[in-house]
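Engineer: predicted model and sequence below, questions to follow.
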Amino acid sequence: MVTPHTRSKGTKGEQLAIKFLKKNGYKILQRNYRRRNGEIDIICYDHGSIVFVEVKTRYSDIFGPPELSVTEAKRRQIVKVASQYIANKKLEGVDLRFDVVSIFYPPDKKHAMIKLFKNAFTKNDTALSRK
């Protein structure tokens, strides 16, 4: 269940992720691309590829690092929505990539720890890279 607090935390994480991605040369194309079967947090362009980015933000590591919450079911859902985006924008044949941005706010630090997992998974192999 998505609560207002969870939504606020997610929005804050996405804003931080966008800043981080821009700083690293990504061009933001769209935020929160929604379809009936799911959503993609951020869609970008990076070095010739369309990149679909899932952002995970956590304030506690009790359930592990944020990136591990991108489950196989979530990866399949992202791939489906990305396929719809590609079809709707008539971008067939373009290079695409699936990245994950992990944002963790440690309780004892003021600043978030941000990790970028490039090519975290593919549409053919949905295993999350452990980099």
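Structural biologist: Now that the structure is in, tell me what you want to look at. None of these values were measured; they are calculated from a predicted model.
Engineer: going forward, measure contacts and count neighbours with C-alpha atoms only.
Structural biologist: OK.
Engineer: sec struct for Gly13, please.
Structural biologist: Under the three-state scheme (DSSP: H, G, I helix; E, B strand; the rest coil), Gly13 adopts helix.
Engineer: so the residue nearest the centre of the chain is in which element?
Structural biologist: The centre of the chain sits closest to Glu54, judged by C-alpha atoms, centre = their mean, with a distance of 1.2 Å. Assigned by DSSP states H and E, Glu54 falls within strand 49-58.
Engineer: ok, then the element right after that strand?
Structural biologist: Next helix or strand after strand 49-58 toward the C-terminus (DSSP H and E): helix 72-88.
Engineer: let's bring in a second one:
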Amino acid sequence: MGRLGEDLAAEFVTRLGWTIVERNWRNKFGELDLIAADGRRLVVVEVKTRASRVFADPVAAVTRDKLRRMRRLTGMWLAQQEMHWPQIRLDVISIQLDPAYPLDRERAQVRHHVNIVE
């Protein structure tokens, strides 16, 4: 399910006109799901996918600790890059799959949460 959610999120940002710079970048401290460019803005995207209705929106599963980890990992990723990004933003894309048909991409609800901060 996680891979399906990440694929849906990647398709969503591509339709927005963004360029995917990297998917599933990881090091020993964690992972960044999607790193994309919206023009000259770098957008680091956490993807949360759920097939149950435990949360009204899967974004509710993104904790303060997760946001801190995203910022730290983003800094580590940036330290390895030669390109300078004048703007950097953290977003969440939540994917709510239909519990009865979790693999049906057409039934998935995609929500984009822009500039998530603690």
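Structural biologist: Received, thanks. What you are looking at is a predicted structure, and each value in this text was computed from that prediction instead of being measured.
Engineer: before we move on, back to that, check the mean deviation of the strand holding Glu54 of the first structure from the second structure.
Structural biologist: With mean C-alpha distance after the TM-score superposition for the first structure, strand 49-58 of the first structure departs from the second structure by a mean of 0.4 Å once superposed.
Engineer: so what's the counterpart of Lys74 of the first structure in the second structure up against?
Structural biologist: In the second structure, the residue equivalent to Lys74 of the first structure is Lys66, according to TM-score structural alignment. Listed by C-alpha atoms under 8 Å, 6 or more residues apart in numbering, Lys66 of the second structure has no contact partners.
Engineer: number of residues surrounding the residue nearest to Lys118 of the first structure when sequence neighbours are not counted?
Structural biologist: Once flanking residues are discounted, Lys118 of the first structure sits nearest to Asp99: 4.7 Å by C-alpha to C-alpha, 6 or more residues apart in numbering. Other residues near Asp99 of the first structure number 22, with proximity taken as other C-alpha atoms under 10 Å.
Engineer: residue in the second structure matching Asp99 of the first structure?
Structural biologist: That one, Asp99 of the first structure, aligns with Asp91 by TM-score structural alignment.
Engineer: please apply the same query to Arg31 of the first structure.
Structural biologist: In the second structure, Arg31 of the first structure lands on Arg23 (TM-score structural alignment).
Engineer: any idea how far Arg53 of the second structure is from that match?
Structural biologist: Arg23 of the second structure sits 27 Å away from Arg53 of the second structure, going by C-alpha to C-alpha, to the nearest Å.
Engineer: the two: who's more crowded?
Structural biologist: Each of Arg23 of the second structure and Arg53 has its neighbours counted (other C-alpha under 10 Å); Arg23 has more, 17 against 12.
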